[in-house]
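Asks: Return atomic coordinates for the entry below.
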Amino acid sequence: MNWLGCKNILCIRPDNMGDLIMTVPAFRALKDTFGAKITVLTSSMAKGIIKNIAEIDDHIIFDLPWVKTEAQSKTDEFYEVVAQIKARKFDAAVIFTVYSQNPLPTAMLAYLAGIPKILAYSRENPYQLLTNWVPDKEPYTQLKHQVTRDLELVAAVGATSKDHKLRLTVNEVCWQPVTDKLTGLGIDLNRPWLILHAGVSEEKRRYPVKEWVAAAMQLINEGHQVLFTGSASEKQLTDELERLTGAGSFSIAGMLNIEEFVCLIKHAPVIVSVNTGTVHIAAAVGTPVVVLYAQTNPQHTPWMAPHKVLEFSVPNHLRSKNQVIAYVNKTIYNTHVAVPAASKVMAAVNDLLNLPGSPAQLFPEIPGENRATATS
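Replies: All right, here's what the predicted structure looks like:
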C-alpha cells in the first residue's frame, strides 16, 4: 500500500520517556521521506520530553490501559480519545512496540478512529486491524536494538533517513537558572562534577543503595563532586544517598524541570545511571554514560554515544511473567551476573573521562545483532 500521499501521520509510542526518545530516528525517517506532519500519541510519563523533540509537530497524551503507566485511564476517556483521533483525519498511523508487547489493542484504537493505513509489527495475523503488517521475528530468530527495530518498521512502507542518531534540542537559556540552583547548594561548577541517577520506575532495575554510596565515595575521593539527580518523587532516595555519602555529594532531585534537566545532562562530563530515560537523554545530547543495566531488555543500551554498560541479573522473584521476556531470560540472560561493584563503576567512569569517542563505545552491543545492521 502506497504511503507517498500520507502527509498527516499519527505515531503511537505509548510508553515511557526513554522509549519515545529511541523512536526519534523513525519519526525523522517519516518526515524526511513523506514530508508529513508527525503527531505522537504517548503517555503522561513521556509528555515532558516532547518539547525537546524537533521531529514532533503535535501530540495527544493518553495512558492506554494495556501499557504500564503511572495513571489509570477510564472507559469514557478511551472513547473520547478515539473521537479525538478521528477528528484529526490522519492519513496513516504507525504503532511502535518493544518485542514483548502486543500491538493489536493499539491497532484497534487506530482502527476504531477510521485511520485508513495502519502499520505495526505483529506476531499473529492481524487481518483487518493492520493494513501494513510486518511479521515480528524478535526475539526468537533475531534481536535488534530498539532504534533499529523502529527504523526497519517504517522502512517497510518506504520511509528512510540517513541520520540515525538520537537528537534532543537543548535550551541553553536554561543553563543560567541551573547554575544558580546548583551554586545555591554549594556546588562549584569550576571543579570536577558528575551525575549519579539512581531513581527508576521498577524495583527489578534498581542498583543497591550501599553500592551507590560506595561508588559516590570513591568518586569524591578522586576529586569529583557528585550530584544525585531524580524526579520530585525520588527526592527521598537522593536525600538518603546524600546523607549516607556525606560531604561532596548533593541531592538535587525535583529541583529541575525537564528542559533544565536535559541542559544539565548536556553539560555533564559523565553520568552514571540505572537503565532509565536519563540514559537515552544522555545519548541524545552526546554525553558519555555509564549504565548500571539490569538484564530486562537487551535492546535498550545507549545508542551511538560513548558508553559503558555494566550488567547485572534480575532476581528470580522480580522477573516478568511475560512469556516472550521469559524466553529472553532463558536464552540470553541465562547466566547469573552479580551486581557490579563500586570499583567497576569507578573504572568505567575513568575510562569515559580519559578515552572519549573510542569507536568501541559509540555503538550499542546487542546479543545476536550485527553491528553493521545497527548503524547502516
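Asks: from here on, contacts and neighbour counts on C-alpha atoms
Replies: OK.
Asks: tell me the helices in the stretch 151-300 of the chain, going along the chain?
Replies: Ranges of helices in the stretch 151-300 of the chain, per DSSP state H, counting those that start in this stretch, are 175-184, 209-221, 235-245, 258-267, 277-285.
Asks: And these: which comes nearest residue 64?
Replies: helix 277-285 (19.4 Å; CA to CA).
Asks: Run a quick neighbour tally on the nearest residue to residue 120 once chain neighbours are set aside.
Replies: Nearest residue to residue 120, sequence neighbours excluded (CA to CA, 6 or more residues apart in numbering): residue 95, at 5.1 Å. A count of neighbours around residue 95, defined by other CA atoms under 10 Å, yields 23.
Asks: Look up how far residue 25 lies from residue 95.
Replies: Distance, residue 95 to residue 25, by CA to CA, to the nearest Å: 15 Å.
Asks: next one: residue 44
Replies: Residue 44 is 21 Å from residue 25, where distance means CA to CA.
Asks: on that earlier part again, thought residue 108 was touching the residue nearest to residue 120, still the case?
Replies: No: taking contacts as CA atoms under 8 Å, residue 95 lies outside contact range of residue 108: 10.8 Å.
Asks: and for comparison, fold this next one:
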Amino acid sequence: MSRVLVARLDSAGDVLLAGPAVRAVAGQGDREVVMLCGPQGAPAAALLPGVTNVVTWAAPWIVDPPPAVTAEHLQELHDVVVGADVDRAVILTSFHQSPLPLALQLRLAGVEFIAGASVDFAGSLLDVRLKPGEDFPEDQPETERALTIARAAGYELPEGDSGLLRVRDVPDVTELVGTGPYHVVHPGAAVPARAWPAERHRATVELLAESGHRVVVTGGPSERDLTAYVAGEHGLDLGGRTDLRGLAGILAGAEVLISGNTGPAHLSAAVGTPVVSLFSPVVPALRWAPYGVPVELLGDQNAPCRGTRARNCPVPGHPCLAGVLPEEVVEAVERLAHRVPSLSSRREKRNA
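Replies: Okay, the predicted model is just below:
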C-alpha cells in the first residue's frame, strides 16, 4: 500500500478546509495518508476522514511566533519525514504562501514526487507545479484550491463524495449540553482583528435568551474569563471544558453557530451546522468563509482593512465588525434557524 504525505502547516481551520483534498488522496482507502501539520492544526487533522497518521512540525515561515531556524530544528523535520516512510507528497498552501521551503526539505528527506502551487519558478523542487492563472484562479474557496492541487497530483475524490467538509468520530455530548435545542456562541479568535467585541457577544446571548433560545458559549482553556463574561447569567458556559473533538459534538447538536472567522466556524461547517459569521475582511470571505453550509455573513466587507491580512486591526475603532449590532445577529440566527435565505442570498439567486 502506498503512503502519501499531505502537508498543511497552518491552523486548525485551514486543516479542516483541506479535508476533501485529503479524502481525494486517500481514495477508496487504498492509500495511507500521513498528514504533516503545525502544532495548531494537528488536533484538526486527527478528525479528518482518510488520515492514517498525523505528524507535527512547527514551520518557521508559518508559526507565529516562529521558532528559530537551526540545524536541529530542520533535522527534526527530516527525521519525521523519513520515519513516515512516504515517497509522494502534496503540499497544500494558501495564495500568499510558498511550498518551496518545505519542498526542499522533503527532497532532502528522500521524497520522490512532490506537488504544489507556486508563483515562483520551482525548478526540481516540484514535480507538479500549479501556477496561478485562468485555470487556477486565486479567488476561490480554500477547499476548492486544495482539491485542485490534489487533482493535479493525480488524486480525485471517490465517486459519490460531495466534496464538502467532514470530520469523523463526533461524540455524544448530551452530558455537557443537556437536552433540547440550542445555539452556540464562540466569542474567541486567535487573531484579534477577527474578534467581535465581547460586550456585543454578551448582549447577543441575552437577546437570544429573552427570545426563548438556549445558548451555549464555547472557548478554549485560555478563554475562560471571556466565555464566563459572555455567558453571564443567560448562557451555559463551557469555556475550557472540551477539546476539539468535544467541540465538534457540541456544534453537531447546535441549530446555529455564532462565530468570527476562526477554526470553530469551519468545524461547524464540517458537522453541517449553519453559521452566523462575523467576518472581518482582513482576508477574503470568498476564500475563507464557512464552506458548504448556510451562512449569514455579517461585517463590512469593503472596510479599509480589506485584504491586509492584519492580525491587529489597522483601523481605529475596528469598524468592520464593531458596526454590527447584536440585534442584527439575532435576526440572522432566526433566518438560519428557519432556513430563510438572507436578502443578499435572494438577490444572488434572482440574478443568477
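Asks: quick revisit: how about the residue nearest to residue 120 of the first structure, what's its match in the second structure?
Replies: With TM-score structural alignment as the criterion, residue 95 of the first structure lines up with residue 91 in the second structure.
Asks: Enumerate every residue touching its match.
Replies: Residue 91 of the second structure makes contacts with 6-8, 99, 103, 114-117, as judged by CA atoms under 8 Å, 6 or more residues apart in numbering.
Asks: what do you get if the cut-off is 7 Å, keeping everything else the same?
Replies: Neighbour list for residue 91 of the second structure: 6-8, 99, 115-116 [criterion: CA atoms under 7 Å, 6 or more residues apart in numbering].
Asks: Out of the residues you listed, which sit inside strands?
Replies: Using DSSP state E, 6-8, 115-116 are the members of the contacts of residue 91 of the second structure that sit in strands.
Asks: on that earlier part again, looking at residue 44 and residue 25 of the first structure, which one has more neighbours?
Replies: It is residue 25, of residue 44 of the first structure and residue 25, that has more neighbours when counted by other CA under 10 Å, with 23 against 19.
Asks: show me the contacts for the more buried one.
Replies: Here residue 25 of the first structure is in contact with 151, 164-166 (CA under 7 Å, 6+ apart).
Asks: now residue 80 of the first structure
Replies: The contact partners of residue 80 of the first structure, by CA under 7 Å, 6+ apart, come to none.
Asks: Regarding it, what is its secondary structure?
Replies: At residue 80 of the first structure the chain is in helix, as set by DSSP: H, G, I helix; E, B strand; the rest coil.
Asks: Would you quantify the distance from the corresponding residue of the second structure for it to residue 15 of the second structure?
Replies: With TM-score structural alignment as the criterion, residue 80 of the first structure lines up with residue 76 in the second structure. From residue 76 of the second structure across to residue 15 of the second structure, the span is 21 Å (CA to CA).
Asks: ok, now residue 192 of the second structure?
Replies: As judged by CA to CA, residue 192 of the second structure and residue 15 of the second structure stand 20 Å apart.
Asks: Look at those two and report which has more neighbours.
Replies: Regarding residue 192 of the second structure and residue 15, a neighbour count based on other CA under 10 Å identifies residue 15 as having more, with 30 against 13.
Asks: Cross-check the contact I'm expecting between that one and residue 44.
Replies: Yes: with contact defined as CA atoms under 7 Å, residue 15 of the second structure counts as touching residue 44 (6.3 Å).
Asks: Which residue comes closest to residue 53 of the second structure once chain neighbours are left out?
Replies: Closest to residue 53 of the second structure by CA to CA, 6+ apart is residue 34, at 4.8 Å.
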